[in-house]
Each structure stands twice: as C-alpha cells, then as structure tokens.
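K.L.:
Only the shape, not the letters, is given here:
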C-alpha cells in the first residue's frame, strides 16, 4: 500500500475518501475556454458541483460574445451560485491596460482574474479544469481538506491512463526528466520541492484566500509550474500538500501545432526557468539540454517496463521523438510578463467583474476601481 511521504505532505487515496471540508467557506474557480457553446458547457462538472455545494463558483470564460451569452443562459439551469467572468470582454482589456497589465491572453490570465474575484468572497479557493470526464464530488473536498490542517497550498495529482495508454506526456517526458537533470549536480531546497510533486502540471489546486492574493501568474500555458515557484515562497515546504484525486481522463493534445505539446513545452519551460531564477538557480542551458535528454531516455525505458507489466500499449521510439522535440524548449526564458500578485497591484477584483459585465460602457462609466 502506497502511503510514503514526499518532501511535502502527500495525501494518498487509501479509502476512496470524501473528507469533511469547509465547503460553505469556499469558492471554486473553473476556467473554461472554447469557440462554440458545445465546447463551454460541461454539464457533468456543474451537475456535480450542485451536489458538492460550494459557497460560490467563479467561471473565467474565454469565448466569443455569442458563446459567452449562450453560456450565461445555460448555466441558469443549475442550482449552484455561479459568477461568469467573461475574460474576452473589451472592458477587461481596457482595465488591465489602465493598470499597466495588458499583455497576452491565455489560461494563466483567466485563472489569475478568477483567483482575484474568488479570494474576495471566500476564505478558501479551489481551482480545477473543466475537461476531466472523470470529475467527481470528492475532488473539491479532497483539495480543500488539507487547508484546515495548517496548509496554505494544496496541489492535486492523479494517474493519466486511458485507452490502454500512458498519457500526461508533457509531465512524464519534459518536466520530470528536466527536474531530474537539474538535481543531478546541485542541491537546492527549491529543486527538492519541485521534485516532490507527482503531477506538477495538474490544473487542480487549492489555496487560502490570503495565499491566493500573493501568487503571481504566467499568462498562458506556464501557469501550473509557475505557481509552484510562487507557492514555495508563499507556503514553503511545511504548509504545502498534494492530494491524490484518483484516475483522470480528459482532453489530449497533439505534439505539434500552435496549441500542441511542443508549443506548451516552450511556455512551461520558460515558466520553470523563471521560477528557478527567482530562487537563485541559473543553469548552463547547453549542458542542461544534454542532461535532460539522458534523463528522459532513462525514464522512457522505465515507462516501457511499467507499461509492459500492466499490459498497456507503449511506443518507446515515439516517446523519444517527443523528447527530441521538447529538448528545443530547454533554453533561457524571454522577457518576464507575469501578472503580479493581487497584493502588488491597485487593480481591484470588483473592477474586473464590473468590466466583464458591462463591456459596452466600461470605458465611459464609473467603476469600483
């Protein structure tokens, strides 16, 4: 039975628990993005949240105007208090620009906006993605419960096995071997912290409202690993936990293309290297790239053994081809355009919400800002 502890508190799924948790003091942030109504209406997520009963649900929605309107109508079918934060509203862009925070749009910006609004209305905040087909009513309580045991930041982890294959490729083949390579020739507490997370790219986490206000955010795909860098400063080892959410099945991405894993690897790598710089670690990227390839090849052999003994399909040659693609992302990060902690800006979450709801009049109307 697996109950070994990592560098941070690790809560295993030993009894399929749905623990007691402060749901009445919790806001759940569910970022959603899509062009068509069918892509932004995950019925199983909100029907489950109805049974969970959080105090509030905040949906940062990135979608065209017509799709956003359709979502606002659709969400009224559920008996759960939902606040829709339309992230593509012109008013939000105007408001961010006014405060010097304009920049690229993406998941990270959406979650950051949602964190600000959620932390204003609840003591605890849970964030999770909307594309998991295995989402269950135990997810929010499991993420929340460690916050009542002295922790400020809780990360979810899970197994990615579907269609008799191992998924989670960007974690398995990029982040995990990259952290292994970084740890080969240096001892640093922050690297021990990173290495402790069983699924560092999981989109599921929980924080106290106070901690939520102190987290910076990458604007796009580097959000999850970037948050670990800030969580180390905010919560540290002793107030960080990770919790087993079981087996997850959700959308898969191709390796190539503008929204593929290789593009994501560029942004995840940049976020990781910015976090390293924050904690005084400055790698030699040429040497690190070679050590990464060696570490990744070793892991491919290990995954091949694990897959074989579990009668899963596995293609080592295809995995190594992905490693070669991801190696191009091992390079110095570009300019730092992270969004600041909410405690470090005079932009107010209420102004963001106002801008989202009043897109046609925000520029000329008074706001709570």
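P.N.:
Thanks, I have the structure now. Quick caveat, the model's predicted, so the values are computed rather than measured. Residues are numbered from 1 along each chain as shown.
K.L.:
can we go C-alpha only for contacts and neighbour counts from here?
P.N.:
Will do.
K.L.:
Show the contacting residues for the residue nearest to the spatial centre of the chain.
P.N.:
Closest to where the C-alpha atoms of the chain average out (CA atoms, centre = their mean) is residue 203, at 3.0 Å. If a contact means CA atoms under 8 Å, 6 or more residues apart in numbering, then residue 203 has 127-129, 156, 224 as its contacts.
K.L.:
Is it within a helix or a strand, and which one?
P.N.:
Assigned by DSSP states H and E, residue 203 falls within no helix or strand.
K.L.:
Any figure for the gap between it and residue 100?
P.N.:
According to CA to CA, to the nearest Å, residue 203 and residue 100 sit 27 Å apart.
K.L.:
Can you give the contact residues for the helix or strand hosting residue 109?
P.N.:
Using DSSP H and E, residue 109 maps to helix 107-119. Outside helix 107-119, the residues that touch it by CA under 8 Å, 6+ apart are 27-29, 31, 56-62, 85, 87, 125, 209-210, 212-213, 216-223, 339, 342, 348-350, 352-353.
K.L.:
Okay, one more to line up with it:
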C-alpha cells in the first residue's frame, strides 16, 4: 500500500470501495466558486487533447464560476479559436493574450519584456481571482484528462489548505516520460540539498511531480503569485506557495496516470530550451531563500547525481518490462547540464495585489470583439456563471 507522506500533505488515490464520503466528493460544491484557467496556444485549436479537456469540464455539476482560456494565437487564428472554444457549454471567457491592446497595456506599465506560458497564465489569474474563492489551473494537452481532477485539486482547499498541486504517473507507450522532471529537476534538487539544509529545498523536493501544470489555490494566494514569463511558471509558483502557504498550507493530490503530447528534446522549443527557463527560476527561488549554490562545481555534481538516478530508472523500467534507453537519457542529462548557471535578471511579473492595472483592464484589452459604448470604450461582458446554451 503506497501511503507514504512527504513534508507536505500527500493525498493518494488508493482505489476500491470506500466506507466514508471522499473529500473530493465533498468538494463538489466548491466548483461553483472556482475559476478554471486553461492556457492554450493556436496550435491546440480543435486538438483531441484540448477538446477532451473542455468536454470533461462540461460534465462538472455544478459548473465552474468561469472557465478562463488565455490564448496566444495569430490575428487570423483568434476568430476560429474563439468560436470553437465558445461552442462548448461552459461559462467561457476567452482572453487573447497577444492582442494589440494587451501588448499596449503591458508596454505602458513597463511589463512588455518577454512572453510565454507564464505570462499568459498570469494575465488570466487576475480575472480568475475576482470570480470566486478558488482558482484551478491545468494544461490543455492531457489526453487522459477527467473532470474529477478539478474536484481532487479543490479537495485540500476545502480542508483549509491554501495550495494544492497534482501529481501523476508519466508512463506511456511502454516507457517512462516526465523527462525534464526526472532528469533535470530531481537530480538538481538532490545536488543542491547535499550541502544545504534550507527549508525551501525540502519543500521543492517534496512534490512528486513539481513540473506538473495542474494546481489549485485560494484566490488570495493566486493574487500573490509572481509569474515567470515562460516555462519557469511551475517552479516559480512553488516558490511563492512556499512563502505564502508553507509546508502546513500545501498539499499534493494523486491524479492517477496522465498521457500528454510530447516535445522533442533539442532546440529552443524542446525540452533543452525549457530546461534553461526551469533552471533560471529554480535557482532564483533557492537563492532568494538563502541557498548559495557553488556554480563552479554544480554542473559536475548534478551530472553525478543524474547518473545515479538513471541507473535507478533503468532498474525500475526493467522491473516493469518497460523500454529504457540509458544512453539517450545520459545524452539528455548532458544537454540539461548546460542550463545550470546563475539566474540572471529577474523578469517576473508582479503579484496581482501590486499590479499597475486592474483585472478588468486585462479583460477589456484581451477581448477586442466586445461591443463598444457610446464613448467608444470597450465594455467587457461580465463573467457569466451559468453554462451557455
């Protein structure tokens, strides 16, 4: 029976019949006070994974207070993407994250330096935190997504936790995935922890899948997130959750097994490029909390820790009859090692409690299709809390 607890509360899915009501079942009513944020790009328009996510969200009873979809798409794409998103029976708010008015809004506030998933999610977090008590964020590329994941992520929040993160198995097509977490994040955290006893390293190491895109937070915590602009979002979120909620206020929730779309390893859009963003944010978080990495030796020590883990992964794969390419994994390890360097300038976006504009300003800028009033100013629709016909 797998019931081991980490430094944070770890809520398992044991399976089988239960004699008492499940906490996730008790969290159903909280859905009506929740905004669900599902970031997308134009390439996910009508993709099977994204369609499944939205179809599963339609099954939630009660419906979420809002489903906010921050979309990054070209000008000729946003119309078809919006039409498709609004075809689902959901209280959908589409936010075009790279709309000209959004770019102007950010530039006017001195926040125009860079973009990516983190910026898109941040743009949605402000409006989401205005909707109700809770915010749930998850990716749109899970082909195995289930509506119950929302209830499971909310369950700890209804039990007085302030932050919860999903974890799940990444075993697909007869092999191990979750490569950036297994081969980069995990050995780097282990390496840093060998000569530092900082609490933040215990916290970051307690999450079984720290790079998962699925998390839930109280609306107040969501307003305290300083989002990195790109792929460092997940690590940056953990850093802020450590400050705000700490060990006692954080939990992780078993979401079973996920099947995702996969990225290539090499190139700026692959895992190699993502590792640079993750490294910068991870090292920024630990430095802010008192860790002083020895950058002269860190790469070599990371490689040694990763090499030991690869031997363990190989044994685990063999035990389960899975294919495993040790040489290929060591090649990835060497590529990711090049990402380990001092984090550089801090380009995070501000907490929403300190933002230079209001969430309503984002909605007005990100929804240029809304009607205008007699004074020529856009009047964004109020967020509808009932499902569309």
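P.N.:
That came in fine, so what should we check first? Please read these numbers as outputs of a predicted model, since none were measured by experiment.
K.L.:
Residue 9 of structure 1: which of the contacts of residue 203 of structure 1 is nearest?
P.N.:
Using CA to CA, residue 156 comes nearest to residue 9 of structure 1 of the contacts of residue 203 of structure 1, at 11.8 Å.
K.L.:
Tell me how many other residues surround that closest one.
P.N.:
By other CA atoms under 10 Å, 28 other residues sit near residue 156 of structure 1.
K.L.:
So which residues of structure 2 form strands?
P.N.:
For structure 2, the strands defined by DSSP state E occupy 9-11, 34-37, 40-41, 66-72, 92-96, 134-137, 163-169, 171-172, 175-176, 215-218, 250-257.
K.L.:
among these, which is nearest residue 318 of structure 2?
P.N.:
With CA to CA as the measure, strand 175-176 is the member of the strands of structure 2 nearest residue 318 of structure 2 (10.1 Å).
K.L.:
one step back: now render the contacts of residue 203 of structure 1 as a markdown table, adding distance to residue 362 of structure 1.
P.N.:
As requested, those are arranged in a markdown table below (distance: CA to CA, whole Å):
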| residue | distance to residue 362 of structure 1 |
| --- | --- |
| 127 | 28 |
| 128 | 29 |
| 129 | 29 |
| 156 | 37 |
| 224 | 31 |
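K.L.:
Just the buried subset of those, written out for ChimeraX, thanks.
P.N.:
Selection of buried members from the contacts of residue 203 of structure 1 for ChimeraX, criterion 16 or more other CA atoms under 10 Å:
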select :127,128,129,156,224
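K.L.:
hmm, back to that, report the angle between the axes of the helix holding residue 109 of structure 1 and strand 82-86?
P.N.:
140 degrees (axes from the mean of the first three to the mean of the last three CA atoms, to 10 degrees).
K.L.:
what does helix 107-119 of structure 1 correspond to over in structure 2?
P.N.:
Aligned by TM-score structural alignment, helix 107-119 of structure 1 falls on residues 117-129 of structure 2.
K.L.:
again with stretch 291-298 of structure 1
P.N.:
Counting by TM-score structural alignment, stretch 291-298 of structure 1 corresponds to residues 301-308.
K.L.:
from the chain's centre, how far out does the matching stretch sit?
P.N.:
Between the mean C-alpha point of stretch 301-308 of structure 2 and the mean C-alpha point of its chain there is a distance of 26 Å (CA atoms, centre = their mean, to the nearest Å).
K.L.:
Average offset of that stretch relative to structure 1?
P.N.:
Mean deviation of stretch 301-308 of structure 2 from its aligned counterpart in structure 1 after superposition (mean CA distance after the TM-score superposition for structure 1): 0.6 Å.
K.L.:
Tell me which residues are up against that stretch.
P.N.:
183-184, 187-188, 190-191, 330, 333-334, 337.
K.L.:
In the top helix by length along structure 2, which residues are buried?
P.N.:
In structure 2, with assignment by DSSP state H, the single longest helix is helix 295-319. Counting neighbours by 16+ other CA under 10 Å, one finds that the buried residues in helix 295-319 of structure 2 are 298-299, 301-303, 305-307, 309-310, 313-314, 317.
K.L.:
just the helices in the stretch 101-250 of structure 1 please.
P.N.:
Listed in chain order, the helices found in the stretch 101-250 of structure 1 under DSSP state H, counting those that start in this stretch are 107-119, 139-144, 169-170, 176-183, 189-196, 209-212, 223-234.
K.L.:
I'd like those helices as a markdown table, with distance to residue 96 of structure 1 appended.
P.N.:
Rendered in a markdown table, the data for the helices of the stretch 101-250 of structure 1 read as follows (distance: least, CA to CA, whole Å):
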| stretch | distance to residue 96 of structure 1 |
| --- | --- |
| helix 107-119 | 10 |
| helix 139-144 | 30 |
| helix 169-170 | 31 |
| helix 176-183 | 34 |
| helix 189-196 | 31 |
| helix 209-212 | 19 |
| helix 223-234 | 18 |
